[in-house]
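sharing a sequence plus its predicted fold:
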Amino acid sequence: MIKILDRLLLFFYSIVIAVVAICTVLYATNVLDRSLLIGTEQWLDNAVIAGAIVIILISLRFFYISIRRDRASNHSIDLRNELGEIHISMETIENLALKAASRVRGVKDLKVKIRVTEAGLELVVRTFVDGETSIPGLTEEVQRQVRDHVTEVTGIPVAGVSVFIANIVQTQSFKSRVE
C-alpha cells in the first residue's frame, strides 16, 4: 500500500514540478504576463503558500525514501550456530545453483532467481536446452542437482526448484564438403 501511495505522490510531484518549470521558463522569457503571477487576492496567496508546503513535504518524503535502507530485501541469509553467526549472500547461493545446474548435460545459458520463504529457499532456474535431451528428464535432473548441491553446501533447506525452459539452442551443424 505504501509503494502505491509513493508512486501516486511521485506522479503528482512530477506533474507539479513540470508545470512550475514551464511557468518559470515562460515567465523568464516574458511570454507569460507578469501581472498574472502577482496575487491580488489573499486566498490566492494562501493557496500558493499551501501548494509550496505540500511540495516541500513531498520532497522530504522522497528524500527519506532515497536514503533509507530497504529492510524488506534480503541481501544475505543469516544463520546462527553454537560458534556464532553465518551470513551467506544471495549471490553465493545463486552461483551455487548455477554451478549445479551447469553440470547437467544439455542445458545452456542459465539464470537463477531466488526467493526466501518460511519453508526455505525457492529457486527458479531459467535455461535454454540443446533439444537433443528429453526435457522432462533434463528438468528433473536440474531440480535434483540444484536442490541437493545448495542444501549440502549451505545447510539451508530448499523448498522447491522450478525450471523454466526458455527455448532451444540451435546447434551449428557443419556439412563436410566432398569434392
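Sure, I can see it.

contacts, neighbours, all on C-alpha from now
Fine.

which of the helices or strands spans residue 172?
Here residue 172 sits in a region with no helix or strand, counting by DSSP states H and E.

where's it relative to residue 130, distance?
Distance, residue 172 to residue 130, by C-alpha to C-alpha, to the nearest Å: 11 Å.

the two - which one has more neighbours?
residue 130 (16 against 6; other C-alpha atoms under 10 Å).

can you pull the contacts of the more buried one?
106, 107, 108, 168, 169, 170, 171 (C-alpha atoms under 8 Å, 6 or more residues apart in numbering).

what about the residue most central in space within the chain, which SS state?
When C-alpha atoms, centre = their mean is applied to the chain, the residue found nearest the centroid is residue 73 (9.8 Å). Under DSSP: H, G, I helix; E, B strand; the rest coil, residue 73 falls in the coil class.

and the comparison structure, right after this:
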Amino acid sequence: MAKILDRLLLFIYSLSIGIISVIAILLLTNVVPLSLNSTEEKNLLIVTLVVAVVLFLLSIRFFYISVRRDRNSLPSIDQRTEYGDIQISVETIQNLAYKAASRVRGIREVKTRIRITDAGMEVMVRAMVDGESSIPALTEEVQKQVHDHVEDITGIPVSYVSVYIANLVQSTTVKNRVE
C-alpha cells in the first residue's frame, strides 16, 4: 500500500514540477514575450533558465519512475498446466513455510522468506528454539518439514531451505520458592 501511495505522490510531484518548468522555459526563451531591461535581470534569466531545464529533466525522470512497472519483484509464482495458468502469491508460500516450521516441536517465533532463483525456489526460515532439544536435529526437521509441505501443497519444487536459529526463547514461568 505504501509503495502505491509513494508512486502516486511521485506522479503528482513530477507532473506539477514539469508543468511549472515548461511555463518557466517558455517565458524565459521569449516564446511567450517578457520584457527585461538590465544586465542583472538577464543574468537572472540565464540562471533561472538553467534551473528550469534541470527541474524539467528531473521531472521527466520522476515521471518515468512513477509510471513504470517494477519488474524485479515477483508478487506471485506462475505455473502453466494443460488447463490454464496458476498463480500462487509469494505470501501464500511464506505462510505455508511458516505453518510447516511452526509444527516442529521446540521451534518458536518463526519468520519465513521466499526467494526465486534460477535453481528454483529457496525458503529462508528464521526461528527461536526452546533450548530443550538438539539444535541440529531441530533444524534438520524444520528443513524436511518445510521442503515437503511446500512442495506437496504448491507443486513447486523447493531447491533449498535454510534455517537460521536466532536465539533461545526465555521461559516466562516463575519457580515457586519453598521456605
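Arrived safely, thanks for sending. Note that the structure is a prediction, hence the values are computed from the model and not measured.

about what we covered before: from the contacts of residue 130 of the first structure, which single one is nearest residue 81 of the first structure?
residue 107 (36.3 Å; C-alpha to C-alpha).

so the helix or strand containing residue 150 of the first structure aligns onto which residues of the second structure?
In this structure, residue 150 of the first structure sits in helix 135-154 according to DSSP H and E. Using TM-score structural alignment, helix 135-154 of the first structure lines up with residues 135-154 of the second structure.

for that stretch, the distance to its chain's centre please.
25 Å (C-alpha atoms, centre = their mean, to the nearest Å).

next: stretch 18-27 of the first structure.
34 Å.

re earlier: I'd like to know which of the contacts of residue 130 of the first structure are buried.
Neighbour counting with 16 or more other C-alpha atoms under 10 Å marks 106, 107, 108, 169 as buried within these.

TSV for the residues you listed, including secondary structure?
Listed next are these as TSV, based on three-state DSSP:
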residue	secondary structure
106	coil
107	strand
108	strand
169	coil
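
closest to residue 82 of the first structure out of the residues you listed?
Using C-alpha to C-alpha, these come closest to residue 82 of the first structure at residue 107, 39.7 Å.

was I right about that closest one contacting residue 125?
No: with contact defined as C-alpha atoms under 8 Å, residue 107 of the first structure does not reach residue 125; the gap is 10.7 Å.

buried stuff in the longest helix along the second structure?
Assignment by DSSP state H gives helix 39-67 as the longest helix of the second structure. Across helix 39-67 of the second structure, burial judged by 16+ other C-alpha under 10 Å covers 45, 48-49, 52-53, 55-57, 59-60, 62-63, 66.
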